[in-house]
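**Q** Below are the sequence and a predicted model; questions follow.
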Amino acid sequence: MFGTFFYNETIKRSISVFGTLFNNIHTSKIKADGTVLSKNLVPISYGPKQKFLLRLQDDVKAKDGNVTSISLPRMAFELTGFEYDASRQQNKLIRTQKTVLETSDVGKRGFQYQPAPYNLTFTLSILSKNAIDALQIVEQILPYFQPEYTVSMKMVDSMSEVRDVPIFLNSVAMDDQYEGEFVERRVIEYTLEFTMKTYFFGPVYTGEVIKNVIERDYINDSVAAGFTSTEINNSGLVKEVKHYEPAFAARSNAVVNSNTVTFPSAINSKISVGDEVFGTNLTTNPTISSIASDKLSIVLSNQVNFSANTNLKFVGSVDPSDTFVVAETVTFYDEGGGNTFEEDTASDG
């Protein structure tokens, strides 16, 4: 239905970041005088705690002699849910752009629209056979969450944006399974619930880059000589943006009083009849009347005269399909008094 395949690995990336937070926790055996007898890294793996609890209940003697019981302490975590967070949603049309142009699509820049904010809920389970090991693990985690711990994540590999993602500690629960037969193993369990406030980005789009902007500024030095009462407080600055779109450039051969302009190599295929040509040194920019099929010459609406290697710029009409194009027209009001402003600067009052 949506038609564009993309995979930003957001869920995979979030799980990896969460698990990495707890992959360097140790337990120690310490004598009364402070001497450290041993220090062990607590293993952590992805999966529900029930899998490890079942392993603890397995009868090792009933199986192959090479099978050993699971060792404690250890930790397990899993992703348990998703929830849309409307409070963090921004304007969906805001874009994030790449810092460099596309290499595969020359002249274009990649961008993404604002992501959808989601809360991911994680459960971290701590399993231990004695209280001291469990307390050591818990106390190495709790001080960092007040109540959140923020990590920086690069959300999409092909984009340059890095976002701060807070991880909140919601609750801590403890369960000591001390009841049962003597042959059963005791398990002390701590369950910590977390919420990660992350973002889901859509596909990366590409669009033309704005390369040329032409504007005319009308400045009124005195109220008596200038604009009418309906124009920006009778005085000030009025801006008329004539073109605000991609422009293509090409260097030409020498031209002497002729409408035909030739080029040493083919011009851009997007240049079309009717485009306005800048750089001809004429007061009024000529337009393209026709283009040769080989793109090596064009015919202009006026005769021109310039030297070889002159850099000409071609600006066409606004293309509504180009997401980067913006066209702005300013209407000038005339109430019958004051001056009327013409297109040429010599007639402007």
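**A** Happy to help now that I have it. Quick caveat: nothing in here was measured; it's all calculated off a predicted structure.
**Q** Could you use CA atoms for every contact and neighbour count after this?
**A** Will do.
**Q** What is the burial count for Asp133?
**A** When neighbours are counted by other C-alpha atoms under 10 Å, Asp133 registers 21.
**Q** quick check, it in a helix?
**A** Yes - under DSSP: H, G, I helix; E, B strand; the rest coil, Asp133 falls within a helix.
**Q** these two touch, right, it and Met75?
**A** No - using C-alpha atoms under 8 Å, Asp133 is not in contact with Met75, being 11.7 Å away.
**Q** Output the contacting helices and strands for the helix or strand hosting Thr191.
**A** Secondary structure from DSSP states H and E places Thr191 in strand 187-200. Contacts defined by 3 or more C-alpha pairs under 8 Å, 6 or more residues apart in numbering; DSSP states H and E place strand 187-200 against helix 10-20, strand 116-128, helix 131-139, strand 162-177.
**Q** Mind listing what's buried along the next helix-or-strand element following it?
**A** The helix or strand immediately downstream of strand 187-200 is strand 205-208, counting by DSSP H and E. Along strand 205-208, these residues count as buried under the neighbour rule (16 or more other C-alpha atoms under 10 Å): Thr206, Gly207, Glu208.
**Q** coming back round to it: how far off strand 162-177 does the strand holding Thr191 point, in degrees?
**A** Using axes from the mean of the first three to the mean of the last three C-alpha atoms, to 10 degrees, the direction of strand 187-200 lies 160 degrees away from that of strand 162-177.
**Q** another structure for you, compare them:
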Amino acid sequence: MFQSHFYHETIRNTVVAFGTLFDDIKVHKLNADGTDRISIQVPLAYAAREKYIQRLKEDSRLNDDEYPNAHVQMTLPRMSFNMTSLNYDASRKRNTIHRRRVKDIENTQGQLSYQYAEVPYNMGFELGVYASTFEDGLQIVEQIVPYFTPEFNVTFQTAGGTSDINTKIDLPIVLEGVNLDYDFLGEMETRRLLNWTLTFNVKSYLYGPVRRDKTIIQSKTTLFDLGDGLTSGQVAGLCGTTGAVSRIDIGISGGTGIFIDGSQTNPPAIPPYIFTKTEYQINNPAGSGTGDVIDGGGNIVDPTTAYKPFIVDRRPFFTVDFANGNKGIDDWRMTSDDTQITNPDATSGVITDPQDAVRTAVEVTMQREYERGFRRFNVRTPMGARTSVNTGTALPSASWSAGDPNLGTWNDAQNIATVKSGGTTLEYVFTTTGQRKSVDVTAATADRQQSFINFLKPWIESKAAAGDPVQVYIYDGYQLAFHDTAQRDPAKGNLAMRGSWESGWSGNIAARFPMPDFSKSSHIEFRENEVIPWRDEVGIHGFMVDAASNAGDTAGNYGIPRAPGYFEFYRDRGLDIIGEAVPVIQGAGGTYDLNPDLYKLTPYVGYGGGTADGLVGNFWGNRNWRTIFPSTTDSEIHMVVQWSFQGAPGGINSEYWNGATYDFAGITAEIKQAHDNGFVVDAGFGPYLSASPAEEAKRSIVLDYIVELGGSGGE
């Protein structure tokens, strides 16, 4: 039934890792003046609690003729631990057939080593603390308990045959209970024993055998020669009365990149050689002009059924917002000083001591919502927000270069006008205190990019290693930015667009902040410089891009035409892409429906206020969302609900506040209706953290409900 022998030492190493946590506990004995008299390292042994207690209580006499009256007892304090249980944990189980693959661990040519998904098991442990005085026991316990809140993560290096496949995982060790036993009864000469028992649950994994599989060394691609038919009504490459498309079959062999048919003798110098299937929208050969699409078999098909596929994932998002326009242009529209605090070497992420805004966002906000059940995160305005007016609208920006302390200039009206001549530019805002150096003399310039590398990246990797991965998206602006109106010189630090007082600047907006055109190398250069580091240095999953609901409307049928290749730019670079704004069209009488030529191109997110009709700035409520029913199989349409303090306009709670309390049944019923219609409901707010008012703290009810509704997909 089972394969030949394998043994990865996973259980053994878990036991060792657990014991190592407690092998350097010390007890200090003090003099009367409070100075150290002696420091004792508490011995630790692997032993069952009951046998250890029995050994401590024994009057151990040495049966030796030379020393007939010698008495030996174990000295205290001491500790012991042992493994007590091993139980399967179905709540952490992933799909069994998922595989991890690496280059063959025995370096066999043409083969890969792989392993099926890890199997989650909970390992129970007991730690016994034995002391003769209450003070000794308290010293030991107090050195252990504060680290468990209630869990403590240990990075675990797997061993044996799996070391090349599963190099490191995070083991959450959960403290489940602490009990104290006294020995009050007995004779006066009986030794006193204080026994503390700490119980733990280690959420570990077990791994099956390593298998081998052959490597794909040859692939074949079918290309369709459409000539110049993409831009004119006369379609080239179509022949005969059937309208079939002529095609060229080619292939790529091995690692040389030489085409099998010899048609290309000088392949690109840098692998991998990737062919991306692109479905071109062309005119109908018969001249109907309906925008037919050529499918993979060369057939002309209905455009509403032929789109580049994406994986439908109906799990909700949680939004982490660094900036929403509360601060002025000099501070790049960051929400507060705390969101600007930057210290890549920070040792704390707690709210009461925010040494680094990124670390606090990751370890407090994102970890809290991860524990609530969210697995998809939208990080909005991580590097600040662009602004279209001095006192108002803030547009999201995720420009990687904005977090570089060595950049020296940032892209706004003032900076672009002076960067060539060396004039004064806006001041870099990411400092150790969160205030600009001109405001706070104690502030030191800090590297915001490194903070994301140091704190967000390992958090993402730890979840993947634990078998419960997260998807982190960066919310970005749609427009690009250039120093010159000819759009040849990409700008960096893309933040503030213009100030309302600068009338002379307004005429250059379209030229300096154009819509992306991926037929231009300068546009590609700009976007790659700001996008790729997020992928390579931080490990994010993809991007949400502002105002992209018409990004796929290359013909301009439903709004402003966009250059082709927008979504493919991200996908071809291994990044997921989600368009912000609503892919709907307006019908007669103020009705709305999903745009059939857009909504299957990519997921979309409607980011606005609550769902109530008529609310200002509310994408969904103003478009009669109750009459729209997205398909749950071929579309992924998100509705981001927000919260307004004490029922102010713009939140999911606005209609359900009576001046004193919320109608949470009404709020959750509305969210359920949106979910049942086919929308994915996202959370654009977090829990209320202050002590009062109590009614606002209950917003966690809604967050829990969004997670409970949930959704599947994403692998």
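**A** In hand now; what should we look at? No experiment lies behind these values; they were computed from the predicted model shown.
**Q** Dump the buried residues of strand 205-208 of the first structure to a markdown table, plus distance to Thr310 of the first structure.
**A** Shown next, in a markdown table, are those (distance: C-alpha to C-alpha, whole Å):
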| residue | distance to Thr310 of the first structure |
| --- | --- |
| Thr206 | 31 |
| Gly207 | 28 |
| Glu208 | 25 |
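**Q** Tell me the one of these nearest Lys242 of the first structure?
**A** Here the nearest of the buried residues of strand 205-208 of the first structure to Lys242 of the first structure, counting by C-alpha to C-alpha, is Glu208; it sits at 18.2 Å.
**Q** which residue in the second structure lines up with that closest one?
**A** Under the alignment (TM-score structural alignment), Glu208 of the first structure maps onto Lys214 of the second structure.
**Q** The strand holding Thr191 of the first structure vs the second structure, average distance?
**A** Taken over the aligned residues, the distance from strand 187-200 of the first structure to the second structure averages 0.5 Å (mean C-alpha distance after the TM-score superposition for the first structure).
**Q** In the second structure, what stretch matches the helix or strand containing Thr260 of the first structure?
**A** Taking DSSP H and E as the definition, one finds Thr260 of the first structure inside strand 255-262. Using TM-score structural alignment, strand 255-262 of the first structure lines up with nothing in the second structure.
**Q** and after that strand, which helix or strand comes next?
**A** Next helix or strand after strand 255-262 of the first structure toward the C-terminus (DSSP H and E): strand 276-278.
**Q** give me the number of residues near Ala47 of the second structure?
**A** Look at Ala47 of the second structure: counted by other C-alpha under 10 Å, it has 16 neighbours.
**Q** got it, and Asn311 of the first structure?
**A** Neighbours of Asn311 of the first structure (other C-alpha under 10 Å): 14.
**Q** and if you look at Glu9 of the first structure?
**A** 13.
**Q** swap in Asn24 of the first structure?
**A** Asn24 of the first structure has 11 neighbours, counted by other C-alpha under 10 Å.
**Q** Name the nearest residue to it, sequence neighbours excluded.
**A** For Asn24 of the first structure, ignoring the flanking residues on the chain, the nearest one in space by C-alpha to C-alpha, 6 or more residues apart in numbering is Leu41 at 6.8 Å.
**Q** where does Val640 of the second structure land in three-state SS?
**A** Of the three states, Val640 of the second structure takes strand under three-state DSSP.
**Q** how close does it get to Gly177 of the second structure?
**A** 39 Å (C-alpha to C-alpha, to the nearest Å).
**Q** Next, count neighbours for the residue nearest to Asn24 of the first structure.
**A** Look at Leu41 of the first structure: counted by other C-alpha under 10 Å, it has 13 neighbours.
**Q** What of Ile214 of the first structure?
**A** Around Ile214 of the first structure there are 10 other residues, counting by other C-alpha under 10 Å.
**Q** Okay, and it sits in which element?
**A** Secondary structure (DSSP H and E) places Ile214 of the first structure in strand 212-219.
**Q** which SS class is the residue most central in space within the first structure?
**A** Nearest to the geometric centre of the first structure sits Thr96, at 4.4 Å (C-alpha atoms, centre = their mean). The assignment at Thr96 of the first structure comes out as strand when based on three-state DSSP.
**Q** which position in the second structure aligns with it?
**A** Counting by TM-score structural alignment, the partner of Thr96 of the first structure is Arg100.
**Q** residues touching whatever residue of the second structure lines up with Leu37 of the first structure, list them.
**A** Matched by TM-score structural alignment, Leu37 of the first structure corresponds to Arg37 in the second structure. For Arg37 of the second structure, the residues meeting the contact criterion (C-alpha atoms under 8 Å, 6 or more residues apart in numbering) are His28, Lys29, Leu30, Asn31.
**Q** could you redo the last one with a cut-off of 6 Å?
**A** Arg37 of the second structure makes contact with Lys29, Leu30, Asn31, according to C-alpha atoms under 6 Å, 6 or more residues apart in numbering.
**Q** One more: Leu395 of the second structure?
**A** Ala385, Arg386, Thr387.
**Q** most surrounded residue in these?
**A** Ala385 leads the contacts of Leu395 of the second structure on contacts (other C-alpha under 10 Å) with 32 neighbours.
**Q** And it? What does it align with in the first structure?
**A** Under the alignment (TM-score structural alignment), Ala385 of the second structure maps onto nothing in the first structure.
**Q** Ala385 of the second structure touches Pro396, doesn't it?
**A** Yes - contact criterion C-alpha atoms under 6 Å: Ala385 of the second structure and Pro396 qualify, at 4.8 Å.
**Q** What residues in the first structure pair up with stretch 121-139 of the second structure?
**A** Going by TM-score structural alignment: stretch 121-139 of the second structure matches residues 118-136.
**Q** what residues does that stretch touch?
**A** Outside of stretch 118-136 of the first structure, the residues within contact range by C-alpha under 6 Å, 6+ apart are 72-85, 186-199.
**Q** Please name every helix or strand in contact with the strand holding Thr260 of the first structure.
**A** strand 297-306 (3 or more C-alpha pairs under 6 Å, 6 or more residues apart in numbering; DSSP states H and E).
**Q** how much distance is there from the strand it packs on to the middle of the chain?
**A** 44 Å (C-alpha atoms, centre = their mean, to the nearest Å).
**Q** Before I go, just wanted to say thanks for your time.
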